[in-house]
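Undergrad: Please find the sequence and the predicted model below.
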Amino acid sequence: MIFEPGQRIVFIGDSITDCGRRDVAAPYGNGYVSLVHAFVTAAHPGLGLDWVNQGIGGDTVRDLAARWERDVVEARPDWLLVKIGINDVWRAFGSHPEDAVPIDEYETTLRRLLGRAVGATGCRLVLADPYLIEPDRDEPQRAQTDRYAEVVAKLANEFDARHVRTQAAFDRVLATTTPGDWADDRVHPNLPGHAVIAQAFLAVIGWHEPTGS
């Protein structure tokens, strides 16, 4: 596995990462972050990892930029796990299109933030795609989300980051199910939906189920 003893693991993102971590489900939330934390801790209890969830519901890359110094640079991560972009796209298809983040701004901002984090802390990166739980790739919001995911793939290559293909993970399960099996609104997953995301993260960080007795 990529994590080493005593390292600090910082997650940052929007509501999918937040998932109640500032309220009833403190400190990790009740979504994929909590699942990743639980499975890694159970498999490697001696690592003594320090886990931090910095997700905030509703965030776009603009919001991350406003809190990056406090919530990332000052947190001094060894590994920074970033999943952002759903709201950047979704707002264009909702009641507040003026709050959507154009793809060029999304790419420029995210590249700047990642560069700042790496330069200031020396952290390694894990970057996760935005997604829409929608099997029709020609549906407008899904098609736009795929373009933003291409930006994440490009940045993962630029920064030698681990790349979590969350959209591909949902596409796999959608081959035999419907979007409503995983989320009521195609965005905010139920617990099985969060497990889909968690499995994608666990595969990328090299987690393996313990064997033997």
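TA: Yep, it's here.

Undergrad: hey, let's count contacts and neighbours off CA atoms from now on
TA: Fine.

Undergrad: Buried residues in stretch 121-134, which are they?
TA: 121, 123-134 (16 or more other CA atoms under 10 Å).

Undergrad: try stretch 67-86
TA: Quick answer for stretch 67-86 (16+ other CA under 10 Å): 68, 71-73, 75-86.

Undergrad: Show me the contact partners of it.
TA: With contact meaning CA atoms under 8 Å, 6 or more residues apart in numbering, stretch 67-86 is reached by 3, 7-14, 17, 54, 59-61, 106, 113, 116-117, 120-132, 145, 148, 187.

Undergrad: which ones among the buried residues of stretch 121-134 are found in strands?
TA: Members of the buried residues of stretch 121-134 lying in strands (criterion: DSSP state E): 124, 125, 126, 127, 128.

Undergrad: next up, a second structure to put side by side with the first:
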Amino acid sequence: MPRLLLICSAFLLLSAALPQKKKVIFFGDSITAAGVRPDGYITQMKAMLPDYDLIGAGIGGNKVYDLYLRMEKDVLEKKPDVVVIYIGVNDVWHKATHGTGTDLPKFEGFYRALIKKIQANGAKVVLCTPAVIGEKKNGDNEQDADLDKFSASIRKISQDTGLPLCDLRKLFQDYDLEHNKENAEKGILTSDRVHLNKTGNELVAKALSGIIGKL
């Protein structure tokens, strides 16, 4: 029995000495909910960031105030080291599809409040601009102008707070400019103008892993 106790004690000491994986929560909408699927960006990132525990916290249809309302349970209680905020598509998109959406001043207010609460909980924060609602080039998509305003707002918040920014809006636009030869509205990086296909997920995974790996 003493020998067994000694072995158990040694195992516990060894376990305690092993470095703990840093916990990263991806906080967003259906794009993030799909990120945990086999080809999703979160799943792809696990091979890129093997020393991190990557957790998806996306819910379809969410806007920025939905994130604020569920932040305590889905993020803060889990005590993450890093939180990636990836929101804004529905805040713009739902204005046309559902007659709802979010006004830009309200979006900015909730976004800044999210950051403050997450930082107060001890986590680092990474910001993302919303990528696309349609993949046509040169501002040909119906909601490009509005999406550009929301993305500009997030860039400004990044500058004001000094937080790292993954500018997916610019990344996707640049990619489509080069690869979308026929000016198609979907099929290059998205399956339906909004949700990511395998290539879109890979683009996001590479961009975010590069940022997270340097934190």
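TA: Happy to help now that I have it. Owing to the predicted nature of the structure, the values given are computational and were not obtained by experimental measurement.

Undergrad: my read: residue 188 of the second structure touches residue 177, true?
TA: No - using CA atoms under 8 Å, residue 188 of the second structure makes no contact with residue 177, being 10.6 Å away.

Undergrad: Looking at those two, which is more packed in?
TA: Neighbour comparison, residue 188 of the second structure and residue 177: the larger count goes to residue 188, with 23 against 15 (by other CA atoms under 10 Å).

Undergrad: ok, the residue most central in space within the second structure to residue 180 of the second structure distance?
TA: Nearest residue to the geometric centre of the second structure (CA atoms, centre = their mean): residue 86, 3.4 Å. Residue 86 of the second structure sits 24 Å away from residue 180 of the second structure, going by CA to CA, to the nearest Å.

Undergrad: again with residue 199 of the second structure
TA: Distance, residue 199 of the second structure to residue 180 of the second structure, using CA to CA: 13 Å.

Undergrad: Quickly list what's touching both of these two.
TA: In contact with both residue 199 of the second structure and residue 180: residue 188, using CA under 8 Å, 6+ apart.

Undergrad: and those two? which has more neighbours close in?
TA: The neighbour comparison of residue 199 of the second structure against residue 180 (other CA under 10 Å) goes to residue 180, with 19 against 16.

Undergrad: residue contacts, the closest residue to that one other than its chain neighbours?
TA: Using CA to CA, 6 or more residues apart in numbering and skipping residues adjacent in sequence, the residue nearest residue 180 of the second structure is residue 188, 6.5 Å away. Residues counted as contacts of residue 188 of the second structure (CA under 8 Å, 6+ apart) are 135, 176, 179, 180, 197, 199, 200.

Undergrad: now, which of those residues sits nearest residue 99 of the second structure?
TA: residue 135 (22.1 Å; CA to CA).

Undergrad: these two touch, right, the closest one and residue 192?
TA: No - the criterion here is CA under 8 Å, and residue 135 of the second structure misses it with residue 192 at 9.5 Å.

Undergrad: Let me see the ranges of the strands in the first structure.
TA: Using DSSP E, strands in the first structure cover 8-13, 50-53, 79-83, 124-128, 162-164.

Undergrad: I appreciate the help and will end here.
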